[in-house]
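Visitor: Here is a sequence with its predicted model. Questions after.
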Amino acid sequence: MLKTMPDPSRLPSSATEAPLDDAAAVSALRSAVMRLSRRLKHQRVDESLSPTEMSVLGTLAGCGSATPSELARKEHVQPPSMTRIVALLEAKGLVRLEPHQEDRRQKVVSPTERAEVMLEESRRKRNAWLSELVGQLSEDEWETLRAAAPVLEKLARM
């Protein structure tokens, strides 16, 4: 059964548990989120794609078609890097480029059906992996994690 995490404001820092100060709590949160993110990134369906390529496909799936410049801003990369990433994804048949409706000098990037199927399979695999981990938590830990999910989502979107 699903279990929960300890109170996030507390973490064992020595033989006795003591509340974390804000700096320690931020550090613990950063570290935990980064480790979990790295582990989730390894749960991919297509190992030939880089994490950045998967992220671009995920952004397209979530936000819809975009120009390479818009994608570069959303992904926090330089436009020339995004141009290379889009070219790689196009060569793999995962995105298509179409003329921009208002500015014919620009292209609009859209995911192909193949990309959408691959992303759905990848989500299923990651969700199954994470569900297995969550199943090892106590009920209280799981309740705490469920309550924290919307807050973590808010932080991710800020």
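Guide: Right, received. Where do you want to start? None of these values were measured; they are calculated from a predicted model.
Visitor: from here on, contacts and neighbour counts on C-alpha atoms
Guide: Fine.
Visitor: Give the buried residues for whichever strand or helix holds residue 26.
Guide: Element membership for residue 26 (DSSP states H and E) is helix 22-41. Neighbour counts over helix 22-41 (16 or more other C-alpha atoms under 10 Å) mark 25, 28 as buried.
Visitor: What is the subsequent helix or strand relative to that helix?
Guide: helix 51-63.
Visitor: Taking their axis directions, the following helix or strand past that next one and helix 51-63 sit at what angle?
Guide: Sequence-wise, the next helix or strand downstream of helix 51-63 (DSSP H and E) is helix 68-75. If you take axes from the mean of the first three to the mean of the last three C-alpha atoms, to 10 degrees, helix 68-75 sits at 100 degrees to helix 51-63.
Visitor: list the helices and strands helix 68-75 packs on?
Guide: In terms of contacts (3 or more C-alpha pairs under 8 Å, 6 or more residues apart in numbering; DSSP states H and E), helix 68-75 is packed against helix 51-63, helix 79-91, strand 107-111.
Visitor: Can you say which of the ones you listed is nearest to residue 135?
Guide: Among these, the nearest to residue 135 by C-alpha to C-alpha is helix 51-63 (26.2 Å).
Visitor: what would the helices and strands packed on helix 68-75 look like in a markdown table with distance to residue 100?
Guide: Listed next are those as a markdown table, based on distance: least, C-alpha to C-alpha, whole Å:
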| stretch | distance to residue 100 |
| --- | --- |
| helix 51-63 | 16 |
| helix 79-91 | 15 |
| strand 107-111 | 5 |
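Visitor: let's bring in a second one:
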Amino acid sequence: MRLARRMRVERADTSLTLSQLSALSVLERLGAMAPRELAAAERVAPSSLTRLVASLEEQGLLTRTPHATDGRQVLLAASPAGVALVREDRRRREVWLARELDRMPPEDVAVLRQAAAVLDRLACS
């Protein structure tokens, strides 16, 4: 999709992959969770997250803390630096999108709003 490529251009300067940014965004939005919960939210196998989580932790963007009641489990959370990175990335893309929407005729914006609602339902199914 050309729009997805265009939105990637607006990303904050970062060396993160889209998968890393997506996982970090989930943690920023939903809060701390077990690795298997993050895997489910990202719709990937838990084993696929191992390297991704290690990389984010190494960069200081993610923290692991022991689970309060299950000593075998850990909780993953976006660190303050991770939260700041996700929010700046989101802000930059939102600024670009708002600027572009302001340039469009109102009827085109209305069509996009309807399409966005349909796409959101599709993504959540």
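Guide: All right, it came through fine. If you're wondering where the values come from, they're calculated on a predicted model, not measured in any experiment.
Visitor: Once they're superposed, tell me the TM-score.
Guide: Once superposed, the chains reach a TM-score of 0.88 (TM-score structural alignment, normalised by the length of structure 2), with 125 aligned residues with a C-alpha RMSD of 1.6 Å.
Visitor: Just name the most buried of the helices and strands packed on helix 68-75 of structure 1.
Guide: strand 107-111 (a mean of 21; mean count of other C-alpha atoms under 10 Å).
Visitor: can you name the residues of structure 2 that that one overlays?
Guide: Aligned by TM-score structural alignment, strand 107-111 of structure 1 falls on residues 74-78 of structure 2.
Visitor: got it, and stretch 54-61 of structure 1?
Guide: Going by TM-score structural alignment, stretch 54-61 of structure 1 sits over residues 21-28 in structure 2.
Visitor: Could you give the separation of the matching stretch from the chain centroid?
Guide: The chain centre lies 4 Å from the centre of stretch 21-28 of structure 2; the measure is C-alpha atoms, centre = their mean, to the nearest Å.
Visitor: Have a look at how far, on average, it is from structure 1.
Guide: For stretch 21-28 of structure 2, the mean deviation from structure 1 after alignment is 0.6 Å (mean C-alpha distance after the TM-score superposition for structure 1).
Visitor: neighbouring contacts of that stretch?
Guide: 33, 38, 41, 42, 61, 62, 76, 77, 78, 82, 83, 86 (C-alpha atoms under 8 Å, 6 or more residues apart in numbering).
Visitor: let's go with 10 Å and repeat that
Guide: For stretch 21-28 of structure 2, contacts defined as C-alpha atoms under 10 Å, 6 or more residues apart in numbering pick out 14-16, 18-19, 29-33, 38-39, 41-42, 49, 52-53, 56, 61-62, 76-80, 82-87, 89-90.
Visitor: go on, stretch 33-43 of structure 2?
Guide: Residues contacting stretch 33-43 of structure 2 (C-alpha under 10 Å, 6+ apart): 19, 22-24, 26-27, 30, 32, 44-50, 53, 64-67, 73-77.
Visitor: hmm, 6 Å instead?
Guide: 45, 46, 75, 76 (C-alpha atoms under 6 Å, 6 or more residues apart in numbering).
Visitor: Turn the residues you listed into TSV, columns for distance to residue 9 of structure 2.
Guide: Formatted as TSV, those follow (distance: C-alpha to C-alpha, whole Å):
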residue	distance to residue 9 of structure 2
45	28
46	29
75	32
76	28
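Visitor: and the angle from the longest helix belonging to structure 2 to helix 46-58?
Guide: Counting by DSSP state H, the longest helix found in structure 2 is helix 80-103. If you take the same axes, to 10 degrees, helix 80-103 of structure 2 sits at 100 degrees to helix 46-58.
Visitor: tell me, stretch 97-110 of structure 2 lands on which residues of structure 1?
Guide: Taking TM-score structural alignment, stretch 97-110 of structure 2 hits residues 130-143 over in structure 1.
Visitor: Next, the buried residues of that stretch.
Guide: 134, 137, 138, 139, 141, 142, 143.
Visitor: just stretch 60-73 of structure 1 next, same as before
Guide: Buried residues in stretch 60-73 of structure 1, counted by 16+ other C-alpha under 10 Å: 60, 61, 65, 66, 67, 68, 69, 71, 72.
Visitor: Return the member of these nearest to residue 148 of structure 1.
Guide: Distance ranking of the buried residues of stretch 60-73 of structure 1 against residue 148 of structure 1, using C-alpha to C-alpha, places residue 61 first at 24.7 Å.
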